[in-house]
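>>> I'll drop the sequence and a predicted model, then ask my questions.
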Amino acid sequence: MDWAQRWLLAFLASVAATVYWLLAARARSAAKSRRQSQVAQDHRPDHSVPERTEDQTRKRLTIVYPEQTRDAADDAEVDSIVAVHGLGLDADWSWICKDGEKHINWLRDPDMLPAQVPKARIIVYRYESTWHVDAPKTRLQLCGEELVHSLHAFRAGRPSRPLVFVGHSLGGNVIVQAFLYANDDSKYESLVKTTVGLVFLGTPFRGSKWQPLADALAQLMGPACSHRGITRELGFDEPALRDRVHRFCKLRNKLSTAVACFSELHETDYGRRLGIAGVVKGMVVDEKSACIPGLDRYALDKDHLKINKYYGPTDPAFERVSEVISEMCRRANDVVRRRFERREIITGNHAALKYNPKAEACLHDLFVTDALEDKKALKRKKGDRAAGTCEWILGTDDLTAWLGPSHNQNSEIHTTQVLWLHGNPGTGKSTLAIFLTDALSTGFSATDGNTLAYFFCDSAFDTRRTATSVVRGLLLQLIQQHPSLLSYVLPKYNERKAKLFESFDTLWTIFVSAAADRNTGRKYCIIDALDECDDESQRTLLRQLQKTFYSSNAPPNIRILVTSRPCPEIRKYLEIFTHKDLASFSYVKRDINQCIKERVTQLKYTDKIKGRLTEIIKDKAEGTFLWVGIACSELENTPSRDATSCLEAMPSGLHALYETLFSAALEKEREKGTIRLVLGFVAVSQRPLNLLELSEACRLRRNEDDTETHAQFMR
């Protein structure tokens, strides 16, 4: 913002403040007259007690539909559609469209929202959002907390009924804050689990470029008892707002909660209210702030003040908004039931065989490896994930966009359908992939529109390092969860039998057709450690990914996430899609620190030594979890007096550490022959050897006659 814009902003703020101040003074004068009149009435001889006004008896939550009867509440399929108004507005008038003498409230009018969701209770929430005159000393967090407290009390006795929220402008921010607050307190956990839909109408998730004007007004109107508690939190793209959006997306993606963001298409003319039409005019909440990448978004032919007001059932904006709300309500009970049941994703053939008993041979031949068992084995190999780590990925823009619908027009390329997460060895790629498969499995189990399949590549196993194995593994999981997809496989299988699954091109065609099936919803596929596949398989898969998804004809309901090292041959194909180096995420450093904390805590040293070791490891790990693991393993058998010097002698970075450990091993005369033998086989083998193969090739046996020891050693 240049000096001219700042000057104009200050001038407009002073003008607006003056007008508001005069209006406030007049309102105060009128209020004083009413109080004096009331005092006179109170001192009449009959000492009658005046009736309490409607304002004094209002509650935070008011049912506007249906009639407030117990039977109506019990019949409601959706416990509440809760509407939350915006900044400086009133719950009674926020949702009303004035058409001449007519006042149309789309939340209450029997021909509008009640007609679309007749089995729902529609409620308005009122909170103190005034900021310019007689403003309460509040802030966004307090508004969100109060919404949670009010709903918790309001829903007593019906905690498992579904909820849908509708927020206009700041009301959406209040809903987000409430959502996060409820999630942090187990007392209010049911509010989060029963929230099945969130509708945001012009919500400034990333703030507003008009915030400086509102904040300046609040400061200038101090004499009128204004307050900046809310306005100062809405600066455009403020770090605090970005963090809140990240936390919200992390929770939303974990639960797969339906979210719809509506943005305004027209500028808002605030000057008209002050008699200076066209002077104070602009986009209050632009699309960038009103919409979160990856979540459903819609544009309405409205300005900011009218985006939540509709003239009747035929208003195009109402038709779109009510359609979204109706769909959320239609799925509400099923979503809540699934969340509380916590069902696991199907990984066996029983459902498919029940659907078609004749498919047994086909499923048998399609099977190549058990993805669930592979994941469990990888977990055992890598150990438990440090508490709280990896969870940040759920809140990133990149993953949210990958999880969400494609907003590209048909003529454009869909670059978010493939997400490539890459990193150097030991940076936590597979651990992150494991976390995602676990987290998304839980979230998807509560929906009927998302399906997850995954494959963990491993160069040590023939069944996990080829292109055909990857596609067979993914296809089998899709069929296990949706037996109807057998229709894409069985006709061809009946013709070619097991040979069908030897052709990558045929397999890929079947896989894409099955995954694109619209009747079974969107499919999400995670391929971990693609660089573990053989070179030809890598090229084959990458060429098909590029050909299929870097196209205007890409099937819109398929998503592929790939993790690998940043190999040039992989980058060549995947850099055209959304891609991120794990090291570029600031959250990775926090994960590293948490991992160090847990590993060092397990060492048997004094707190003083542990503190020093922690500092050294943080300095030398260079963002590599594997370095932390190797270093701590070396320390497990190191006396406390040598711990610090041992760690200080280790070089920084993974490659240098490998060289040091290798050199140290060669210094042991008794081991030189064995090491040379192992290196010889590693150097000439056409593919990486697993431990069993290597030990057998080198005849590394502790006791030729002890079969138990031999078997244990080879494991």
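Received the coordinates, thanks.
>>> drop to CA atoms for contacts and neighbour counts, all remaining ones
OK.
>>> hang on, V117 packs against C329?
Yes: using Cα atoms under 8 Å, V117 makes contact with C329 at a distance of 7.3 Å.
>>> looking at these two, which is more packed in?
Taking neighbours as other Cα atoms under 10 Å, V117 and C329 compare with C329 leading, 26 against 21.
>>> mind listing what that one touches?
78, 117, 164, 196-197 (Cα atoms under 8 Å, 6 or more residues apart in numbering).
>>> what is the longest helix of the protein by residue count?
helix 3-42 (DSSP state H).
>>> before we move on, back to that, save the contacts of C329 as TSV, and put in secondary structure and distance to R228 too.
Formatted as TSV, the contacts of C329 follow (DSSP: H, G, I helix; E, B strand; the rest coil; distance: Cα to Cα, whole Å):
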residue	secondary structure	distance to R228
V78	strand	36
V117	coil	38
V164	strand	30
V196	strand	33
G197	strand	31
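>>> before we move on, back to that, next structured bit after the longest helix of the chain?
Using DSSP states H and E, the helix or strand that follows helix 3-42 towards the C-terminus is helix 54-57.
>>> still on that earlier bit, mind listing what's buried along the longest helix of the chain?
By 16 or more other Cα atoms under 10 Å, the buried positions in helix 3-42 come out as 9-10, 12-14, 16-17, 20-21, 24.
>>> how far does it sit from the chain's center?
43 Å (Cα atoms, centre = their mean, to the nearest Å).
>>> how about the contacts made by A91?
So A91 contacts 84-85, 124-126 (Cα under 8 Å, 6+ apart).
>>> quick check: the gap between the closest residue to L399 other than its chain neighbours and R559.
Distances taken as Cα to Cα, 6 or more residues apart in numbering place I393 nearest to L399, at 6.9 Å, with adjacent residues excluded. Relative to R559, I393 is positioned 16 Å away (Cα to Cα, to the nearest Å).
>>> same thing with A13?
When A13 is compared with R559 (using Cα to Cα), they lie 48 Å apart.
>>> next: D90.
For D90 relative to R559 (Cα to Cα), the value is 43 Å.
>>> again with L142
For L142, the distance to R559 - Cα to Cα - is 39 Å.
>>> more neighbours: which of the two?
A count of neighbours by other Cα under 10 Å puts R559 above the other of L142 and R559, at 23 against 16.
>>> can you tell me the helix or strand for that one?
strand 558-564.
>>> buried sites along stretch 73-86?
Buried-residue list, stretch 73-86, by 16+ other Cα under 10 Å: 73, 76-86.
>>> ok, and what's touching stretch 498-508?
With Cα under 8 Å, 6+ apart, stretch 498-508 has contacts from 362, 365-366, 467-468, 471-472, 492-493.
>>> take the one below as the second:
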Amino acid sequence: MKHVQRFKARVLGRTELPHAELTPKNSSPRLDESSSIDSKPDEAGLMNFPVDIVAIHGLNGNAVSTWRHQPDGTVWLRDLLPDFLPGCRVYTYGYPSKIWSQSSERIQEYALNLLVALRDVREDLNASKRSIIFVCHSLGGIVFKQALVAAHENDDLYGELLKSIRGVVFLATPHRGSGTANLASICGSIVNSFASAGLGPRAVRTDLLKTLIYDSDALQDLTMSARNRLGNIHVVSFYETLPLSMGPLSSSLVVSPASAVLGIPYEEVIPMPEDHRTICRFPRETESYLKVARALRRIATKSSNIGPTLKRTSTHSSNIVLSTLERTCMSLLSDNDVAKDVEPPPKPVPGTCQWIRSHSLFVSWLEAGTNALLWLTGHPGCGKTMLSYSLAQYFDDARNKSRNVLIYLCQNKNKQTDARAVLIGLILQIADRHRSLVRYIRSAFEKEGSSIIQSFASLWRIFVRIAKDPKSGPLYVIVDALDECERTSCHQLLVSISDMLTDSSQSMKSDSRVKFLITSRPFLHQSYANSQKVLQSRISIDDDQTGYTEDLQTFIQERIHEISLNRQFSNDIRDFLYEAIMSKADRTFLWIHLVLASIEKSILTSRKEFQKIIASIPEGLAEIYHRYLSAIPLDHQEDASKLLKLLLACSRPLSLVELNIAFTMESSYTTTEEIMQNSHNSIAHTVQGILGALVRVTGQQVSLVHQTVKDYLQDRDSASIDSPPAIRMVDPQGSALQLATVCIQYLLLDDFTVDLFPTNDPSTVAEETDFFGELPLGGFEGDFWDQEDHDLDSGALFHDPDILNSKMCDSMALDYPFYTYASLHWAEHFAICEEDAPEELKDFARSLLDPDTENCRNWLSFYHTKASTPLDDGITDQNPIILASQFNSITALNSLLLDSKPSQIIKNQSLYWASRLGHDRIVTALLQSGAEPDVQQLDGQTALTVAAEHGNKSCIIALLADSLTNANAPGRNGRTALSFACRGGYDEIVKELLKQKACNPDEPDNTGATPFIWAVGGGHHSTISNLARLRNVNINHQDKTGRTAVSWASGDGMADTVIRLLKLPCIDINAKDNKGRSPLSWAAGNGCTDVVEILLANPRIDKMSMDNDKRNAISWASTQGHCQVLVKLLEAGCPGVDAEDIDGWTPLAWAIQTDSPETVHALVSNENVLIERRDRGGRTALSWAVEYGHIEVVKVLLRAGADTMTQTGSGRTPVMIAKDFGRDDMVKELEAYGP
């Protein structure tokens, strides 16, 4: 594989750096210490910068040309920076980022190589204490962030390196990707900005391009992971302000300011009057260069501490005696405190809820010297309340027991919380701790009386006056589950907090600031963040937070450990409970907590009972879901029902765009344009506003908050007469009908009545494949970044129909966002509800199964290209009956069978597909119409054998019920249905087949393998036991190679299966195959140590067994260098350690040829091995080892006493052989042991 600009870093020196190239094109990943030059310190000693500057180039660049200004060749890192920062050392890092590179390395590998090489060169130079500053252009910044994350995740390897990182300068790094919206635009903007004329048709690095798509998942994930780490270093971000002056996109910025700026605390943002190409190239000390150089200097001179520290304050007056009036005021508030009896959540498991403490946004909020707010969002049941209480305890502990932490839980099962209640609770808490502050309550009471508790404004004034009082000290106010608060008063509270944070007239002294921490579902934050800037700071708890996932795992492990200790569960049950609960947890603490409580309460403790508990809705959760449903507004019950049906029926989580279309779709719409014109402008807001806590919106996907919501909605008992109207209208059948109707109507829109896949028309090829039309094509030479000629070749890239279809599908998916889901899933939804569907919908479905229509051909072509299990290459030419059978439409099939007279071939092919895909009702209908079950179809399979191969039990039963079905009819390679069922471990199908009197359980296939051998090959122990009990099954049957089930299992290293086989009576443990090899021989030759140990422990094993070539197990183990197996054989006393085979080769000779020093050592350590034995040609082991050039083997033989002077038949010694081959190293070793 050719690597253009393979990674290599060098310290740049003004006098010793080659002017043209820094690194050879195919240099290996290393640092060249010989060329490392430090810049000289300031002779006056007044200013010295002992820092390492590491420069990382971007997409399609290299270690030097990215930083070189043309035409004068100035490399500012080499020619300018060392004088500006005396004492610094400058490294450049190169990696294969060429757009036409054939490298398969990913950004992760680039980052890892950077860490390894930088660590190694600093260790070599004993410079591990020098600070490091990175300079990153474009994609180089992404590589740096990936390296930073990887270093933190591998602190034991790169901890010292991390401690040295002082800061980073980003030069137009696309943290959110390119500002253009698709892959072609990425090429046009980023690649063409540095393109050269005439690129040849090479493989495009689409993986790198896709990484740079705006808001790509990869970039979002990396940014989220890196934010915390970047908060610990100094960050300077430069962004371009000039568009490129070349190419068709000369009016646009390659990287927009929004993408080039991280938006993290303490980030320094600097605009640069440069374009994407010139932002990293400077001819001299220009103003732009000086901005970068000064930024590096600022970082070099700053300390490593980021942000201010938080002072501690303690001002308590809780022992002050209150007056009668003050006690009246406190009683008034206390009587109206609806949260006073709320039970706190269980204490967090030790070690959990700590990840947030190091989150950069949390640290910034905590250490801010002013009033501040941080919003923690998470979906229902994700553990927000537990995290709130954990942080409250942390604040108390961290603030030296200052007791200035206020927490209010808005959740109330019996009554919706009002924001006035929130303020009452907060005021009571602070007044109880600082009794002198009760005077503010008394003052308001004296003016307004008891009405203060009914006035939000009055309560807010009291709270603000208390918060401003220096005696209150810093306040940490935690309001949990604010989305549960009544909407109007919640709005009042948030607006008031916003005013406090923004209004300078409400500013407080540094020792009496207020820090608000709010938790809620994402919906509430989204409603305010765009319009209220001070409310924007947010941490999403359960979306891709590594610490959150680890908390889930720790919580489950600790609770299972606790329950297991009390109940004395075995380790197997512990592991089962952990795996089962983790697989269904879906990031939901609430479900985990309730299901573990149910397990703890359960009197029955069998595995089956635990499976039942985990599969069902935990106690208490149904009540919560009922409450969520009851909260749906009455005027949106019908909308809620429609949304729930769509979410309940969907085969995978829908994107917001897909749900928007499905929710908007009406039968009167005939074009996609009509749908989009009437779609909702903020579907996330609409869905969350209607369904509330029942849904989770993650990124661009929407789903029910947990699988148990679906279970609850499908439970008909939950849809009783007292249920909310929204749930009474929801059922699985109706949900499938709702989504099937939307899908079918969408596929039949006028947009799709023309053939969108004209792959047979050559004239359209160029038009449909002009995906990279603006990429430079033709011959390519030189550095892609630095070519100034940008002539473009608009020739087509692809001509293969499959590639054309794939491109068309991608284009359709972008232009018609619901087409992917509709084409891939409409049939499965319709199959569920078709018998109850209206006749009009049935007619529509039949038209989608008619290949004579464009609508049908379009979705079939799309399905063929994009389905995870496409059917066959000729799908667009299929008969409607075959399509109805493939897509399980029984009503369409019955109609077609009545209206037409299909040929026998069509019926037989349809039966094959229905059997393969598991459509039992289609199978029955086709059999009744005269389809023949034993006719071989695709790949030589019959309907019965293909149904068995795919585990379709219901189809097997339907087929066996037909008198024409032969249970022994051969399929592919002569295998029967029983053979396929045994290989797949389908025990229920095996039982159904064995019920047939005509079924032969020992029928061999074309290779001689029986169903028993296939069951052993699959490792299906229950199937093996069932077959072994049958009298007419020969468990020692040999296939055409002579191998038995034991032989195959031994050779494949199936230790557990071998143990079970050896327990069978009459099993032949020593059966030899046609070549005379035994199971022990196969296990030894394949290095199956566990199996060898099992066989040797059996008293019936023949340790002396030899094959037709007189080779034993020791010989075979030595051949492949399986040292562990050899040791087991020798310890068990197997004979023949020095025996010759039919060619005169001993095990030692085989081990030497394999170049296995460990195996050779094990053999020569055995006293029965004659190290000086001569073979039939008169040569010793040492002679051969020297000729093979295996120096490590030679060393082992010499240490074992091999004679260096022994001559071959032709009189040549090992030394002479080594000299003949020019192996001076071997000569040296041999002479050291010679006379």
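Ah, there it is. Quantities reported herein were computed from a predicted structural model and do not represent experimental measurements.
>>> re earlier: mind checking which of the buried residues of stretch 73-86 of the first structure land in strands?
Judged by DSSP state E, the buried residues of stretch 73-86 of the first structure include 78-84 as members of strands.
>>> what's the most distant pair in those?
By the measure Cα to Cα, V78 and V84 form the most distant pair in these, at 17.0 Å.
>>> just give me the match in the second structure for A299 of the first structure.
When the second structure is aligned by TM-score structural alignment, the residue opposite A299 of the first structure is P271.
>>> just the element for that match, please.
Going by DSSP H and E, P271 of the second structure is in strand 268-272.
>>> cool, and A9 of the second structure?
With DSSP H and E as the test, A9 of the second structure turns up in strand 8-11.
>>> now do that strand: distance to the chain's middle.
Per Cα atoms, centre = their mean, the centroid offset for strand 8-11 of the second structure relative to its chain is 33 Å.
>>> quick one: list the elements packing against it.
For strand 8-11 of the second structure, the elements it packs on are strand 30-31, strand 89-93, judged by 3 or more Cα pairs under 8 Å, 6 or more residues apart in numbering; DSSP states H and E.
>>> which residues touch that strand?
Here strand 8-11 of the second structure has contacts from 22-23, 27-33, 35-38, 63, 89-95, 117, using Cα under 8 Å, 6+ apart.
>>> can you check stretch 519-531 of the second structure too?
375-380, 384-385, 388, 478-483, 535-536, 540, 684-685, 688-689, 693.
>>> just the buried members of those?
Applying 16+ other Cα under 10 Å to the contacts of stretch 519-531 of the second structure flags 375-380, 384-385, 388, 478-483, 535-536, 540, 684-685, 688-689, 693 as buried.
>>> helix, strand or coil for the closest residue to Q146 of the second structure other than its chain neighbours?
Once flanking residues are discounted, Q146 of the second structure sits nearest to A111: 5.8 Å by Cα to Cα, 6+ apart. Three-state call for A111 of the second structure (DSSP: H, G, I helix; E, B strand; the rest coil): helix.
>>> wait, R281 of the second structure touches W76, no?
Yes: in this structure, R281 of the second structure is within contact of W76 by Cα under 8 Å, at 7.2 Å.
>>> what do the two both touch?
The contact lists of R281 of the second structure and W76 share 67-68, where a contact means Cα under 8 Å, 6+ apart.
>>> confirm V199 of the first structure sits in a strand?
Yes: secondary structure assignment places V199 of the first structure in a strand (three-state DSSP).
>>> whatever residue of the second structure lines up with it: how many residues sit nearby?
Aligned counterpart of V199 of the first structure in the second structure: V169 (TM-score structural alignment). Neighbour count of V169 of the second structure, defined by other Cα under 10 Å: 25.
>>> among the buried residues of stretch 73-86 of the first structure, which one sits closest to H227 of the first structure?
Closest to H227 of the first structure, out of all of the buried residues of stretch 73-86 of the first structure and judged by Cα to Cα, is G86, at 15.9 Å.
>>> map the closest one across to the second structure for me.
Aligned partner of G86 of the first structure by TM-score structural alignment: G58.
>>> list the residues that contact its match.
66, 97, 136-141.
>>> please redo it, this time with the cut-off set to 7 Å
Counting by Cα atoms under 7 Å, 6 or more residues apart in numbering, G58 of the second structure touches 137-140.
>>> wait, a strand at T674 of the first structure?
No: using three-state DSSP, the secondary structure at T674 of the first structure is helix, not a strand.
>>> what's the separation between it and L661 of the first structure?
In terms of Cα to Cα, T674 of the first structure sits 15 Å off from L661 of the first structure.
>>> now L201 of the first structure
59 Å.
>>> these two: which is more packed in?
The neighbour count for L201 of the first structure versus L661, taken as other Cα under 10 Å, is higher for L201 (30 against 14).
>>> about what we covered before: and the buried residues of helix 3-42 of the first structure as a markdown table, adding distance to D185 of the first structure?
A markdown table is the format used below for the buried residues of helix 3-42 of the first structure (distance: Cα to Cα, whole Å):
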| residue | distance to D185 of the first structure |
| --- | --- |
| L9 | 42 |
| A10 | 42 |
| L12 | 43 |
| A13 | 40 |
| S14 | 43 |
| A16 | 42 |
| A17 | 40 |
| Y20 | 40 |
| W21 | 41 |
| A24 | 40 |
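>>> tell me which of those residues is nearest to L403 of the first structure?
Of those, the one sitting nearest to L403 of the first structure (Cα to Cα) turns out to be L9, at 40.0 Å.
>>> for that closest one, what are its contacts?
L213.
>>> 10 Å - rerun?
3, 15, 210, 212-214, 216, 280 (Cα atoms under 10 Å, 6 or more residues apart in numbering).
>>> right, and G202 of the first structure touches S169 too?
Yes: counting by Cα atoms under 10 Å, G202 of the first structure touches S169, with 4.9 Å between them.
>>> which neighbours do those two have in common?
86, 263, 284-285, 290, 304-305, 307-308.
>>> out of these, which are inside helices?
Using DSSP H, those in helices are A290.
>>> and which of the shared contacts of G202 and S169 of the first structure is nearest V684 of the first structure?
Closest to V684 of the first structure, out of all of the shared contacts of G202 and S169 of the first structure and judged by Cα to Cα, is A290, at 58.3 Å.
>>> no further queries at this time; thank you.
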